[in-house]
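Visitor: Predicted model, plus sequence, below.
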Amino acid sequence: MLRKISKALFGKRSKPTTPEQHTASSDSTSPHEASPAGRARLNDLDLSQADIIERDEHCISRRHISPNALKVLYRLGDAGYHAFLVGGGVRDLLLGDTPKDFDISTNATPEQIKQLFRNAMIIGRRFKIVHLRFGREIIEVTTFRAHHDAQNEFDDSSSNRSIKGLDSAHSSTGMILRDNVYGDINDDALRRDFTANALYYTVDGFRIIDFAGGLDDIDRRLLRMIGDPATRYREDPVRLLRAIRFAAKLDFDIEKNTRAPMNELAPLLESISPARLFDETLKLLTGGQAEKTLALLRQFRVGDILFPATMACSRDANSPEARLLTLAMRNTDKRLAQDKTVTPAFLYAALLWPPLQQALRKHGGDNPGITEQQDMANRVILDQLRITAIPKRFSIATREIWELQLRLQTRTRRAVESVYAHPRFRAAYDFLLLREDAGEELDGLGQWWTDFQNGDKNQQEQMLAGLGKGQTGKRRRRRKPRRKPAEKAGDNA
């Protein structure tokens, strides 16, 4: 629709008139030198292979762009460098959404960027980027990337020491190990993952540069990989997760060629570090479309790699385990839509609850106690840690939510008062309701705790009194028996 309206109103999009206009400057300056004439101009670039969308042909306005991002674009341009707003920020603005962050791509190297901005920090080894911090906002700036040297191949077990000093390196399976070969904007566009992310916005005339038909794909709500999908997934297997995340978040269909190798290549994710997979998992589940994401994880077998035990014991869509996962993701989406917080501890408590219950049924008997639960919980979390490195502060909280499930069932005065005062009570209570909604039979436990919370002090005291002789206060210390005085030696004579 965007493209059709543009053509109807404005005719065919403009392209550079003659290649000579765009190659002349490249003869006198390298891609990473500032323009000798001062401010960089779009006409200095060879854009003969791109569509140029003029300001009156698109809906992006500077009013919707972060002032800090604009500041970076103008400062780089004034210094003679080409700089563009790129990626998800441009895509989201075209879709009428508010971007979560703004990324910039430029022909300035990280060192040149740092010379221009005192607040610049160069981060990363595999992929050098620059973070510009403005208060709580971070603008990410990257240098145009180019293709890799095919000779720099290493086996998958190669250490960082083996590739130290190299700008480009890849593994025997095709995964990129170093990605610091710089090029021009044409190279950079072809190195991006999806066509919808290969759109460049410039403050020089406020135009959009489209190298890969991204605007058409946005119009058709289609997620299409740039280049050969299998090769691109091998370069970075996390693109499998990005495909699922964008498809769910944007409500896009994954184009058939982009979709075709996903199941076969899902095991490549096993080569990604657990720490990175944890971060990517959070992005998947906290983007506002967790329920849809869960369905896609199942469809493309990626879930079997990320959460093998969870998927194995929740394949029946009508089982309480599967319903609990669906409801947990749905509730997560609702909370995010209401600007409420979502803790990874609760997400992992839900995701790993099915394998925990299966382990308890298998090894803990019919009525496992708290010790058996703790042992099984440790095993389940340890197995998951080998895949996604859950930080300790979250794994501890997950265990506490689980442990409180057993304590919530013990309705004596002492147990109720203790659980109600626990810092994780609210999360444990929410999890209890989730279990009931999923079909677990808990004999009205959720309603009892709901009534207790909603009652005033008198009502709570009446409910506690109805529990019987539940003890309160401190236990009486048992007095040690007095030691008998030692008998005199002569008494037994």
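Guide: Good, I have the coordinates. As the structure is a prediction and not an experimental result, all values here were calculated from the model.

Visitor: Going by C-alpha atoms from here, please, whenever you check contacts or count neighbours.
Guide: Fine.

Visitor: Find the nearest non-adjacent residue to the residue most central in space within the chain, please.
Guide: The residue lying closest to the centre of the chain (CA atoms, centre = their mean) is Lys283, at 1.6 Å. Nearest residue to Lys283, sequence neighbours excluded (CA to CA, 6 or more residues apart in numbering): Arg245, at 7.7 Å.

Visitor: Which helix or which strand is home to that neighbour?
Guide: Following DSSP states H and E, one finds Arg245 within helix 238-250.

Visitor: Tell me how many other residues surround the closest residue to Leu282 other than its chain neighbours.
Guide: Nearest non-adjacent residue to Leu282, counting by CA to CA, 6+ apart: Pro344, 7.3 Å away. Around Pro344 there are 21 other residues, counting by other CA atoms under 10 Å.

Visitor: Likewise for Ala150?
Guide: Ala150 has 10 neighbouring residues, counting by other CA under 10 Å.

Visitor: just to revisit the earlier point, how is the residue nearest to the centre of the chain assigned, secondary-structure-wise?
Guide: Following DSSP: H, G, I helix; E, B strand; the rest coil, Lys283 is assigned to helix.

Visitor: before we move on, the earlier item: relative to the whole chain's centre, how far out is the helix holding Arg245?
Guide: When distances are taken as CA atoms, centre = their mean, to the nearest Å, helix 238-250 is centred 10 Å away from the chain's centroid.

Visitor: what's downstream of it, the next helix or strand?
Guide: As assigned by DSSP H and E, the chain's next helix or strand after helix 238-250 is strand 253-254.

Visitor: Please enumerate the helices of the stretch 101-250 of the chain.
Guide: 110-116, 185-191, 214-219, 229-235, 238-250 (DSSP state H, counting those that start in this stretch).

Visitor: put this beside the first:
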Amino acid sequence: MQPTDKTPAVSPRSIPRDQHNVSRKDVSPNALRVLYRLREAGFGAYLVGGAVRDLLVGGHPKDFDVATDATPEQVKQLFRNCRLIGRRFRLAHVVFGREIIEVATFRSNADDGSGDREVHDDGRLLRDNVYGTIEEDAVRRDFTANALYYAIEDFSVRDYVGGFEDVRNKVLRLIGDPETRYREDPVRMLRAVRLAAKLDFEIERDTATPIPALAPLLREAAPARLFEECLKLFLSGHAVASFERLEQHGLLSALFPESAAALKANRSGALRRMVLAGLRNTDQRVANDEPVSPAFLFALLLWPAYCRALMQLQAQGMHAVEAERRAADRVTVHQLDTIALPRRFSLPMQEIWLLQGRFSQRQRKRVFRLLAHPRFRAAFDFLTLRLSASDEHAADVAFWREAQAQPGDALAAQLEAHPAQDDADGEGRAPRKRRRRRRNGGGAGADHADTQEPAGG
């Protein structure tokens, strides 16, 4: 990015130790080792970015990054436990067991031809390895809150673009012309939403204004990168706030176009209630340091799209069982155009959906078969979550909750005392012959159809 008239003027400011709350005792000892060794070797070195920002707001950073005037090759000479990575941004990783301290060389906006920079015709920055001074490095960072540097020689915080005041005022502001910065890297729009959700900051007006119009640029980002960004958005303990801000800034339809369309068409709001309830549960699990599953997360986020696709296929006269499988395939394949959802998550996601129709079954063999299914627990949790959209599943939830608590022989006796019909259940299940024909012709080839309001859960 070349500087524009909207690029803040560099105004160096040093905030002394008695005017900020960043303390060495809250910094990773390994990051301090890197900082001190670089300083001892005669290089400038600073803790930078998110760690400084988070410490200023009283947070507990997980990652500690270092910025220096040493080149990656010079860093590697100082640390035997160092490896160089990256093509777009050349970086040094200093490895201490399971902790990695990322060391980046100060970068410059101006390219005199001596460095390595490549810009796409549409403004996307493909490679940026032109080194510069700390002042130049501060200006080329994304948000002012991320352009703060902690100096170990005097324990001050160095601010060049007004980031210290923005952090105090809980404002997220892009450095430079927002449209230019978003075109350089469209994923910055997601970073703005994620950081605002995480920090409970407001996105500054000029920073927020271009986002809805530029949201389609996310289709130019690598689907694998968008998958990783989704994990950061929804599995870091701020899923509800992230979802609401994605809606607010017009980004939900760029990430999950079919789910966004289904939510918009769902006039009762049942689908949205379910999604938000699931995201609240996810945030609670993160807060309790409990495991969270990307498969379950995407089953939740894409459930509105699945419900709508299922209703469309059934409206065309397709049998329920076939429609379920085709809807699952269709939604998954279409979503892969935007987000590279790995099969190790997409397949369990589909199983969670497809098992929902089996919870209405009460035949003895089917009950025990479902209880033994490896996805039973996730599917049952999903069924329970559907109660936030509609109470029509309350009886099924009660039955399966009791079934899990009973000894096998007691459950068998109960089922035998109240035998169920073994032909077709309440979901319209097909007999075995029809299921066999379905497996030969399954797929996701059906076209979309105009539909009424999608089912609420």
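Guide: Yes, it's here. The model shown is predicted, which means the values in this text are computed figures rather than measured ones.

Visitor: quick one on the thing from earlier: tabulate the helices of the stretch 101-250 of structure 1 (TSV), appending mean neighbour count.
Guide: Formatted as TSV, those follow (neighbours: other CA atoms under 10 Å):
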stretch	mean neighbour count
helix 110-116	16
helix 185-191	20
helix 214-219	20
helix 229-235	20
helix 238-250	21
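
Visitor: so can I have TSV of those showing distance to Ile370 of structure 1?
Guide: What follows is the helices of the stretch 101-250 of structure 1, written out as TSV (distance: least, CA to CA, whole Å):
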stretch	distance to Ile370 of structure 1
helix 110-116	54
helix 185-191	53
helix 214-219	52
helix 229-235	44
helix 238-250	37
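
Visitor: Quick one: closest of those to Arg393 of structure 1.
Guide: Shortest distance between Arg393 of structure 1 and the helices of the stretch 101-250 of structure 1, using CA to CA, is found for helix 238-250: 24.8 Å.

Visitor: Against structure 2, what's the mean shift for that closest one, could you check?
Guide: By mean CA distance after the TM-score superposition for structure 1, the fitted helix 238-250 of structure 1 averages 0.5 Å away from its aligned residues in structure 2.

Visitor: which residues are contacting that helix?
Guide: Contacts with helix 238-250 of structure 1, where a contact means CA atoms under 8 Å, 6 or more residues apart in numbering, come from 193, 221, 223, 232-233, 252-254, 262, 266, 269, 272, 280, 283-284, 287-290, 292-293, 296-297, 302.

Visitor: one step back: identify the residue of structure 2 aligned to the residue nearest to Leu282 of structure 1.
Guide: Using TM-score structural alignment, the equivalent of Pro344 of structure 1 in structure 2 is Pro294.

Visitor: next one: Asn257 of structure 1
Guide: Asn257 of structure 1 maps onto Asp206 in structure 2, by TM-score structural alignment.

Visitor: what kind of secondary structure is that match in?
Guide: Under three-state DSSP, Asp206 of structure 2 comes out as helix.

Visitor: count of residues packed around it?
Guide: The tally of other residues near Asp206 of structure 2 (other CA under 10 Å) stands at 13.

Visitor: hang on, it packs against Ile175?
Guide: No - between Asp206 of structure 2 and Ile175 there is no contact under CA atoms under 8 Å: 10.7 Å.

Visitor: quick one: which of the helices of the stretch 101-250 of structure 1 is nearest Arg145 of structure 1?
Guide: Arg145 of structure 1 lies closest to helix 185-191 among the helices of the stretch 101-250 of structure 1, at 4.7 Å (CA to CA).

Visitor: which other residues reach the closest one?
Guide: Leu47, Asn107, Phe144, Arg145, Ala146, His147, Ala198, Phe211, Ala212, Ile226, Gly227.

Visitor: what does stretch 397-412 of structure 1 correspond to over in structure 2?
Guide: So stretch 397-412 of structure 1 sits over residues 348-363 in structure 2, by TM-score structural alignment.

Visitor: Now the terminal residues of the matching stretch, how far apart.
Guide: For stretch 348-363 of structure 2, the first and last residues are 24 Å from each other (CA to CA, to the nearest Å).

Visitor: That's all I had, so thanks and see you.
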